[in-house]
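# The following comprises the amino acid sequence and a computationally predicted model.
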Amino acid sequence: MELFDAYRHCRLCPRRCGTDRTRGENKGFCGETGELRIAYVGPHFGEEPPLTGTRGSGTVFFSGCSLRCSFCQNHQISHDGIGRKFSCQELAEALKDLAVRTRVHNLNFVTPDHFLPHLERTVELIRQEGVPTPIMLNLSGYQSIEFLKISSGFTDIYLPDYKYSESRLAALLSSCPDYPRKALDAITEMVKQKGFLDAQCEGAIASKGVLARHLILPGHVENSINAITNLYLEFGSELPLSLMSQYQPLKEHKDASLNRRISIEEFERVYGHCLDLGFENLFIQFPEDNCLSVDGRSAFVPDFTSSTPFYFPGHSSVDNDGGGLLKKSHSSDFH
């Protein structure tokens, strides 16, 4: 079977839509045909400190998405179709440049599920060129075990979300009521393959392992508390966990609670729960750190119509202290 035949009756994500993405303009649930399209390739300084370091993460933002959350901060690419066609060779050359010239700490593929055959081929090409930079998959959590078994051969770091503990909320916001179980199974497989992230000391740069993320949604604190509890029960307090507070409403939602940012009280309830459970490797995005630029741009809401989609203060060059806007947590941080 040819590598790209996987697009003919697409089963690359758990939705298993079965679309023949090789025929004309046929698109899967992800919104994409079988032609590789990408919105941005370049250094990115918004990941956790062990992943961003001082030189950034060499990041690929693919067009389309297999999850397509209604509140997505990257809606321009997940819903609106921004991006241009790339060949595997063209992408491999861009990544080699990032690895060799910019010396990024990792090559970071954001929600690549629906382009797995292209991803496999691209990684093969850069490895043939002698590029040893760690490969990171930045994932929604809604991955099939089949996808993960294939990706295990070329992936060093997994960065999965665990968005929902509630099937009802997963159905409402992402049309996938099976998300809570699917995501836990997927993260279990990731940990089985790679273990926990191998950068536990301050200033260390990761080369292998798993770091899980959770985004707090306004008005849905119980979803967050239960999600954190699920992760604790499955993986224990040593699981590297990133707690994010960056939610920003980008459109009007029927659920009125989603039409605002999270409150300090909501954040502190969830953060306090993480501390109560004793998470030892906790990264925190404090609400007060979700800064805006002079033109009102949020550091965590990219503009993919711009040649510089991201605004990260102090990260305009490689001379910075690393870490984007996420911090390693200590119990004394709680207030």
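Cool, the structure landed. Numbering: from 1, shown residues only.

# only C-alpha atoms for contact and neighbour calcs from this point on.
Will do.

# Can you give me the buried ones in stretch 100-114?
102-114 (16 or more other Cα atoms under 10 Å).

# Could you count how many residues lie near His118?
22 (other Cα atoms under 10 Å).

# Lys254 too?
For Lys254, using other Cα under 10 Å, the count is 8.

# Assign it to helix, strand or coil.
Here Lys254 is coil, with the state taken from DSSP: H, G, I helix; E, B strand; the rest coil.

# how close does it get to Gly272?
Here the criterion is Cα to Cα, to the nearest Å. By it, Lys254 lies 29 Å from Gly272.

# Select from the buried residues of stretch 100-114 every entry located in strands.
Mapping the buried residues of stretch 100-114 onto strands (DSSP state E) picks out 107-110.

# Can you redo these as CSV, where the extra columns are distance to Leu137?
Formatted as CSV, these follow (distance: Cα to Cα, whole Å):
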residue, distance to Leu137
Leu107, 8
Asn108, 6
Phe109, 5
Val110, 6
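
# Who are the contact partners of the residue positioned nearest the centre of the chain?
Nearest to the geometric centre of the chain sits Asn138, at 3.7 Å (Cα atoms, centre = their mean). Asn138 makes contact with 108-112, 158-160, according to Cα atoms under 8 Å, 6 or more residues apart in numbering.

# doesn't it fall inside a helix?
No. Counting by three-state DSSP, Asn138 falls outside a helix, being strand.

# Surely Ile135 and His105 touch.
No. Using Cα atoms under 8 Å, Ile135 makes no contact with His105, being 9.5 Å away.

# Let me see the ranges of the helices in the stretch 51-200 of the chain.
Assigned by DSSP state H, counting those that start in this stretch, the helices in the stretch 51-200 of the chain fall at 75-78, 88-97, 116-128, 145-151, 167-174, 179-194.

# Out of those, flag the one nearest Pro249.
helix 75-78 (11.2 Å; Cα to Cα).

# quick one on the thing from earlier: columns distance to Glu2 on top of the buried residues of stretch 100-114, output as a markdown table?
Output for the buried residues of stretch 100-114, formatted as a markdown table (distance: Cα to Cα, whole Å):
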| residue | distance to Glu2 |
| --- | --- |
| Thr102 | 34 |
| Arg103 | 33 |
| Val104 | 32 |
| His105 | 32 |
| Asn106 | 29 |
| Leu107 | 25 |
| Asn108 | 25 |
| Phe109 | 23 |
| Val110 | 24 |
| Thr111 | 23 |
| Pro112 | 19 |
| Asp113 | 18 |
| His114 | 16 |
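
# From Glu90, how far out is the closest residue to Leu282 other than its chain neighbours?
Leaving aside its chain neighbours, Leu282 sits nearest to Leu241 (5.0 Å; criterion: Cα to Cα, 6 or more residues apart in numbering). Here Leu241 is placed at a distance of 34 Å from Glu90 (Cα to Cα).

# okay, pairing it with this:
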Amino acid sequence: MTLSIGLKYALKFLKKEQKPEGLNFFKKKEERMSKEPIYLMTLEKGYLLKKVEEAKKHITNCNLCPHKCGVNRMEEVGICKANHRAIVSSYGPHLGEESVLVGQRGSGTLFFGYCNLSCVYCQNHELSVYGEGETVSNERLARMMLALQNDYGCHNINLVTPTHFVPNILEAVYLAAQNGLKLPIVYNSGGYESLETLRLLEGVIDIYMPDFKYSSTEYGKRYSKVPDYPERAKEALEEMDRQVGGLQVDSGNIAYRGLLIRHLMLPGGLEDTKGVLEFIKKKLSPNVLVNLMNQYYPAHKAVEYEELRERLSFMEYEEAYNYGVKLGLRLAK
């Protein structure tokens, strides 16, 4: 497939800023390649541009997520409210992520506006609901990725709430990879994903970091306003696991490939949490890393739900954590 005119011109405006490998040059080729971001191999084989072109079809008939709105995003918006141009709320090194992502120099986060879920307790509702941020071109998005690597020295590119902007992200990765990007890419999502989109991302995403919010369909309906959250999340998790397997870290304990699952415990949700942990144990690779989170507080519309007005109790969290230990899960500390 020939390179589109737009991409040819975009490449001229992106700087090549690769740092020398230094002592890494003397490592065995096999070892270097095993830790090299997967998208570089996909680019080399000529598949990455094909993925860009395939993803762009969703701009005029969007079925990127399980909502399958089918809208032409050049003219209208679907449930997520996003049009065809990416919105970036902020970007830079983030020190508040899991230690395997943060290391010494931070995780290079790109926070996107809007979301395909409507969680009533969302702690980032200014971004997810109101879409606060700057509209950026795909070329600008590529330059942001390169800045996170070359200017900030981050350990990875962390795409936060990326699902509805997958076409933009794929083109940005395509551009940045040809101009020296060599960091692992983290897909940090709410877990409500379509298999078709995940297969577009195969060979591009190094680390999947989805939420697994609920094992209960009723919780998904009540708190995130989707009819089928557990079903879609479970099949998405199995697909992510098939692609990248358990989480792998280097000698500095920095993740470079694999699956890391987050679960935010809700007050009174102990049994639902146990269902989440049981699924992970039964269906996914043993080295998947699980972050059982206790940071819940009643944000956004949570105060409208009596059961969500209080913070999570220490006893509930401790029981859930001990249950994960009993199951033999690899839990984040």
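It's in. Source: prediction; values computed, not measured.

# Closest one to Leu197 of the first structure out of the buried residues of stretch 100-114 of the first structure, please.
Distance to Leu197 of the first structure, by Cα to Cα, is smallest for Asn106 among these, at 13.4 Å.

# Next up, the contacts around the closest one.
Asn106 of the first structure neighbours (Cα under 8 Å, 6+ apart): 51, 56-58, 99, 133-136, 207.

# Mind checking which of those land in strands?
Going by DSSP E, the strands hold 57-58, 135-136 from the contacts of Asn106 of the first structure.

# picking up where we left off before, quick one: closest of the helices of the stretch 51-200 of the first structure to Leu3 of the first structure.
helix 116-128 (5.8 Å).

# Can you list the buried residues in that closest one?
116-120, 122-123, 125-126.

# what does stretch 216-232 of the second structure give?
Applying 16+ other Cα under 10 Å to stretch 216-232 of the second structure flags 216, 218-220, 223-226, 228-230, 232 as buried.

# corresponding residues in the first structure for that stretch?
The alignment of stretch 216-232 of the second structure onto the first structure (TM-score structural alignment) spans residues 166-182.

# Between the two ends of the matching stretch, how far is it?
Stretch 166-182 of the first structure: ends 12 Å apart by Cα to Cα.

# go on, stretch 143-154 of the first structure?
16 Å.

# same thing with stretch 39-51 of the first structure?
One end of stretch 39-51 of the first structure to the other measures 21 Å (Cα to Cα).

# same deal with stretch 308-318 of the second structure?
End-to-end distance for stretch 308-318 of the second structure, by Cα to Cα: 19 Å.

# and it, which stretch of the first structure?
Under TM-score structural alignment, the alignment places stretch 308-318 of the second structure onto residues 258-268 of the first structure.

# For His67 of the second structure, see how far away the aligned residue in the second structure for the residue nearest to Leu282 of the first structure is.
The alignment partner of Leu241 of the first structure in the second structure, by TM-score structural alignment, is Val290. Val290 of the second structure sits 27 Å away from His67 of the second structure, going by Cα to Cα.

# Then Arg232 of the second structure?
When Arg232 of the second structure is compared with His67 of the second structure (using Cα to Cα), they lie 11 Å apart.

# go on, Glu316 of the second structure?
Distance, Glu316 of the second structure to His67 of the second structure, using Cα to Cα: 33 Å.

# now swap in Gly252 of the second structure and tell me
Counting by Cα to Cα, the separation of Gly252 of the second structure from His67 of the second structure is 40 Å.

# got it, and Leu247 of the second structure?
29 Å.

# now do Val136 of the second structure
Using Cα to Cα, one gets 25 Å for the distance from Val136 of the second structure to His67 of the second structure.

# And Ala320 of the second structure, by the same measure?
Distance from Ala320 of the second structure to His67 of the second structure, by Cα to Cα: 31 Å.

# Neighbour count: Leu241 and Glu90 of the first structure, which is higher?
Ranked by neighbour count (other Cα under 10 Å), Leu241 of the first structure and Glu90 place Leu241 first, with 28 against 11.

# ok, now which ones touch the more buried one?
Leu241 of the first structure neighbours (Cα under 8 Å, 6+ apart): 211-214, 279, 281-283.

# can you rerun that using 10 Å?
If you count contacts by Cα atoms under 10 Å, 6 or more residues apart in numbering, Leu241 of the first structure has them with 159, 161-162, 196-197, 210-214, 228, 231-232, 274, 279-284, 328.

# Next step: the residues you listed restricted to strands.
Among the contacts of Leu241 of the first structure, DSSP E puts 159, 210, 212-214, 282-284, 328 in strands.

# JSON lines for the contacts of Asn138 of the first structure, including distance to Asn223 of the first structure?
Converted to JSON lines, the contacts of Asn138 of the first structure look like this (distance: Cα to Cα, whole Å):
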{"residue": "Asn108", "distance to Asn223 of the first structure": "28"}
{"residue": "Phe109", "distance to Asn223 of the first structure": "27"}
{"residue": "Val110", "distance to Asn223 of the first structure": "24"}
{"residue": "Thr111", "distance to Asn223 of the first structure": "23"}
{"residue": "Pro112", "distance to Asn223 of the first structure": "26"}
{"residue": "Tyr158", "distance to Asn223 of the first structure": "23"}
{"residue": "Leu159", "distance to Asn223 of the first structure": "20"}
{"residue": "Pro160", "distance to Asn223 of the first structure": "17"}
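
# where's the alignment partner in the first structure of Ser89 of the second structure relative to Leu258 of the first structure, distance?
Residue pairing (TM-score structural alignment): Ser89 of the second structure is matched to Ala39 of the first structure. Distance, Ala39 of the first structure to Leu258 of the first structure, using Cα to Cα: 26 Å.

# Next: Pro218 of the first structure.
Relative to Leu258 of the first structure, and taking Cα to Cα, Pro218 of the first structure is found at 6 Å.

# what sits in contact with each of these two?
Shared contacts of Pro218 of the first structure and Leu258, counting by Cα under 10 Å, 6+ apart, come down to 247-249.

# Aligned to Asn106 of the first structure, what sits in the second structure?
Checking TM-score structural alignment: Asn106 of the first structure goes with Asn156.

# before we move on, the earlier item: what's the overlap in contacts for Ile135 and His105 of the first structure?
58, 207.

# surely Asn138 of the second structure meets Ala10?
Yes. With contacts counted by Cα atoms under 10 Å, Asn138 of the second structure reaches Ala10, the gap being 8.9 Å.
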